[in-house]
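[1] Test case, fold it:
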Amino acid sequence: MANVGNKRSVILGVVGLLLVAFGAVLVFLVPVIMKQQVEKNVRIDPSSGFAYEMWRDLPVPFYMSMYIFEVMNPKEVLLGEKPRLEERGPYVYRERKQKVNITFHDNSTVSFVETRTFQFDPEKSAGREEDYLVVPNILLMVSAQMSKDLSFAVKILLNAAYVMYDQKAFMNRTVKEILWGYSDPFLDLINTLLPGKLPFKGKFGLFADFNNSNTGIFTVNTGVEDISKVQMVDTWNGLTEVV
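    Next up is the predicted model:
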């Protein structure tokens, strides 16, 4: 019986020592493994697989909710009454960000262009893109404000254009046109008479240049050689600083 007890004690002692040794190894080994895995998944490297795919084409959905105030009494407003507004929306759009034209360089940097597109989400929206709303004619308001500093001759041309293109204080447009733009010959005329004065060309809308747009050419550090520099911007459109 004594021998059996001694054997058990020896076995338990050995097992205990092994557990202590294993625990000591884990204390030093786990942080190293975790650090390696974090660096592998954070740095920009095509060999990292899923992490690189997530960086290139972010799967997390982003949503933009838009509310538009419709003018319910446009005729009365022109007669001097206060506008009566009603909120429409939300009109929800899903934003997708994707990096294209990806080029890796020898100095541990990568260049890319990030595009953004917006797609209407009818399930999350409280209306349709085809809803017609009465809103102020922003293009008319902007041109009228700009005309204050123009020559008398140009003012005459603009006033004639208001009549020619039937420009009114309020317009009845779809949500899609209001947000993402619509073609207007009056806009073409303004850009001809006053080149460079308006940020809109071709179409006029609150976010006409926002959809299917890009952020320019970014060059950032991949973190392959120095993980502390990962995602640090090296240049933007070839510039090291923006004034």
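[2] For the rest of this, base every contact and every neighbour count on C-alpha atoms.
    Fine.
[3] Just the residues contacting the longest strand belonging to the chain, thanks.
    In the chain, assigned by DSSP state E, the strand with the most residues is strand 85-104. Contacts with strand 85-104, where a contact means Cα atoms under 8 Å, 6 or more residues apart in numbering, come from 56-58, 61-72, 110-122, 124-129.
[4] ditto for stretch 169-186
    Residues from elsewhere that reach stretch 169-186 (Cα under 8 Å, 6+ apart): 74, 128-137, 140-141, 161, 165, 202-211.
[5] And stretch 191-206, by the same measure?
    139, 154, 177-184, 187-188, 208-209.
[6] From the chain's centroid, how far away is it?
    How far stretch 191-206 lies from its chain's middle: 23 Å, per Cα atoms, centre = their mean, to the nearest Å.
[7] And that stretch, end to end?
    Chord length of stretch 191-206, first to last residue, is 17 Å (Cα to Cα, to the nearest Å).
[8] what ranges do the strands span in this protein?
    Listed in chain order, the strands of the chain (DSSP E) span 62-71, 85-104, 109-120, 132-136, 170-174, 182-183, 203-204, 213-221, 233-236.
[9] closest to residue 25 out of those?
    Residue 25 lies closest, by Cα to Cα, to one member of the strands of the chain: strand 213-221, at 34.0 Å.
[10] from the middle of its chain, how far away would that closest one be?
    Worked out by Cα atoms, centre = their mean, strand 213-221 lies 13 Å from the chain centre.
[11] Just the buried ones out of the contacts of strand 85-104, please.
    56, 63, 68, 70-71, 110-116, 118, 120-121, 125, 127-129 (16 or more other Cα atoms under 10 Å).
[12] ok, back up a step: closest to residue 36 out of the strands of the chain?
    Taking Cα to Cα, strand 213-221 is the member of the strands of the chain nearest to residue 36, at 18.2 Å.
[13] by contact count, what packs against that closest one?
    strand 109-120, strand 233-236 (3 or more Cα pairs under 8 Å, 6 or more residues apart in numbering; DSSP states H and E).
[14] Specify the angle between it and strand 109-120 in degrees.
    For strand 213-221 against strand 109-120, the angle by axes from the mean of the first three to the mean of the last three Cα atoms, to 10 degrees is 150 degrees.
[15] Buried residues in strand 213-221, which are they?
    Buried-residue list, strand 213-221, by 16+ other Cα under 10 Å: 214, 217, 218, 219, 220, 221.
[16] Now the second one, please; I'll put the structures next to each other:
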Amino acid sequence: MPKPNIQIESSSQMFDKWKKMPVPLDFKIYVFNVTNRDEINNGEQPKLAEVGPYVYKEYREKTILGYGPNDTVKYMLKKKFHFAANESGSLSEDDDVIVINLSYMAALLAVNDMMPSLVGMANEALGEFFFNLTDPFLHVKVKDLFFNGIYLNCESENFTLALICGKIKADMPPTMRPSEDEKGFYFSMFSHLNRTDTGPYEMIRGTDNVYDLGHIVSYKGKKVMNQWGDKYCGMLNGSDSTIFPPINPNDVPKRLYSFEPDICRSLYASLVGKRNIFNISSYYYEISESALAAKSAVPANKCFCRKLVSNTYI
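    Down below sits the predicted model:
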């Protein structure tokens, strides 16, 4: 394909495909189902069963906000997810699973951050916050855990519960959304991906140098993500994973990077080797263990290993 056809320019063949991906991505979710809930409550070790993948089709579409200096384009990215029943085999969104109650744990952390002395009173309040709360586990349908949401009640005169709900309202973590009657919240792991655009991204178009195509220059106006407290871990490397520059056969990169705003960092896929796909010679990359390895295995990852994690990410 001639280079002008892959640059982000309204006259190029790639432009419309870049704005709206013609083929969806596969988004696969695995759940670790707790199989011995009662035994854990009596002090035994957890036993988990991996369930999955639940396969969703991820559609991506961009809205261009404008063009900037240094060959850049600014845009918002919209994702939509649809359950692919035929590719999920015997699995269904109506499946019941038992998982750690993430919002329960986050609520305890919120109370501990605000007033540690109230942690002992938190369970009484959380009994009103959640329905049928008996332990730190959640018995839930997959569709509610992933996208539909689990209702959390805030209609109470309990002081501790008022603190918890006030903290959620002030922070409004992406996994929470207000209920229609504004008397509570819904917690879900991924519904925010369907509800809101991400960005703005600022990306190099590749019209000056095609080998810079797709590189993310800034996200939400920031050139470094400050969540990690480290310039190295906060670097914006690579593209948004929807487009990559052509590969120079004389200088094949050992890694391809993409920036993932959901985890506030860039990831890389390592070169495995050459492959033939539909009789087309190509380079095959996959995410290696080193990309997400512990700092003991990969010292360069040490700034990703934070001891304290803000409950705003729950």
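[17] Reformat the contacts of stretch 191-206 of the first structure as a markdown table; add distance to residue 7 of the first structure and neighbour count.
    Output for the contacts of stretch 191-206 of the first structure, formatted as a markdown table (distance: Cα to Cα, whole Å; neighbours: other Cα atoms under 10 Å):
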| residue | distance to residue 7 of the first structure | neighbour count |
| --- | --- | --- |
| 139 | 94 | 19 |
| 154 | 107 | 14 |
| 177 | 86 | 21 |
| 178 | 86 | 24 |
| 179 | 82 | 19 |
| 180 | 82 | 18 |
| 181 | 86 | 19 |
| 182 | 89 | 16 |
| 183 | 92 | 13 |
| 184 | 95 | 14 |
| 187 | 96 | 20 |
| 188 | 97 | 17 |
| 208 | 83 | 20 |
| 209 | 81 | 16 |
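[18] What lines up with residue 143 of the first structure in the second structure?
    Aligned by TM-score structural alignment, residue 143 of the first structure pairs with residue 107 of the second structure.
[19] is it true that that match touches residue 161?
    No - contact between residue 107 of the second structure and residue 161 fails when scored by Cα atoms under 8 Å: they sit 9.2 Å apart.
[20] rewinding a little: which among the helices and strands packed on strand 213-221 of the first structure is found nearest to residue 227 of the first structure?
    So among those, strand 109-120 is nearest, using Cα to Cα, at 11.9 Å.
[21] what's the matching range in the second structure for that closest one?
    Counting by TM-score structural alignment, strand 109-120 of the first structure pairs with residues 72-83 of the second structure.
[22] Once aligned, what mean separation remains between the matching stretch and the first structure?
    In the superposition with the first structure, the average deviation recorded for stretch 72-83 of the second structure is 1.6 Å (mean Cα distance after the TM-score superposition for the first structure).
[23] Run through the helices of the second structure in chain order.
    Remark: helices assigned in the second structure by DSSP state H are 15-19, 37-41, 102-114, 119-129, 142-143, 159-171, 191-195.
[24] so the shortest one aligns onto which residues of the first structure?
    Spelled out, that is helix 142-143 of the second structure. Residue span in the first structure matched to helix 142-143 of the second structure, by TM-score structural alignment: 175-176.
[25] and residue 41 of the first structure, what pairs with it in the second structure?
    Applying TM-score structural alignment, one finds that residue 41 of the first structure aligns to residue 5 in the second structure.
[26] need the contact list for the closest residue to residue 6 of the second structure other than its chain neighbours.
    What sits nearest to residue 6 of the second structure in space, not counting adjacent residues and going by Cα to Cα, 6 or more residues apart in numbering, is residue 14, at 5.0 Å. By Cα under 8 Å, 6+ apart, the contact set of residue 14 of the second structure is 5, 6, 7, 8.
[27] Can I get the buried ones among those residues as something I can paste into PyMOL?
    Filtering these down to the buried ones (16+ other Cα under 10 Å) takes a single PyMOL command:
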select buried, resi 6+7+8
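[28] Could you point out which of the contacts of residue 14 of the second structure is nearest to residue 286 of the second structure?
    Nearest to residue 286 of the second structure among those, counting by Cα to Cα, is residue 6 at 23.0 Å.
[29] distance of the residue nearest to the match of residue 143 of the first structure when sequence neighbours are not counted from residue 150 of the second structure?
    Leaving aside its sequence neighbours, residue 107 of the second structure sits nearest to residue 164 (Cα to Cα, 6+ apart; 6.3 Å). According to Cα to Cα, residue 164 of the second structure stands 16 Å off from residue 150 of the second structure.
[30] Over to residue 35 of the second structure?
    Per Cα to Cα, residue 35 of the second structure is found 21 Å from residue 150 of the second structure.
[31] How about residue 281 of the second structure?
    Per Cα to Cα, residue 281 of the second structure is found 47 Å from residue 150 of the second structure.
[32] Check the spacing between residue 184 of the second structure and residue 25 of the second structure real quick.
    Counting by Cα to Cα, the gap from residue 184 of the second structure to residue 25 of the second structure is 33 Å.
[33] And residue 79 of the second structure, by the same measure?
    Here the criterion is Cα to Cα. By it, residue 79 of the second structure lies 10 Å from residue 25 of the second structure.
[34] How about residue 33 of the second structure?
    Distance of residue 33 of the second structure to residue 25 of the second structure, given as Cα to Cα: 25 Å.
[35] can you check residue 175 of the second structure too?
    In terms of Cα to Cα, residue 175 of the second structure sits 22 Å off from residue 25 of the second structure.
[36] what's the answer for residue 103 of the second structure, then?
    For residue 103 of the second structure, the distance to residue 25 of the second structure equals 29 Å [Cα to Cα].
[37] Could you check which residue of the first structure pairs with residue 96 of the second structure?
    Matched to the first structure by TM-score structural alignment, residue 96 of the second structure sits across from residue 132.
[38] and that match, how many residues sit next to it?
    16 (other Cα atoms under 10 Å).
[39] Check residue 45 of the second structure too.
    Residue 45 of the second structure has 11 nearby residues by other Cα under 10 Å.
[40] Run through the residues that contact it.
    Applying Cα under 8 Å, 6+ apart to residue 45 of the second structure gives the contacts residue 39.
[41] go again using 10 Å as the cut-off
    For residue 45 of the second structure, the contact set (Cα atoms under 10 Å, 6 or more residues apart in numbering) comprises 36, 37, 39.
[42] Looking at the first structure, name the residue matched to the first one.
    Using TM-score structural alignment, the equivalent of residue 36 of the second structure in the first structure is residue 73.
[43] Wait, that match touches residue 83, no?
    Yes - if you go by Cα atoms under 10 Å, residue 73 of the first structure and residue 83 touch, sitting 6.2 Å apart.
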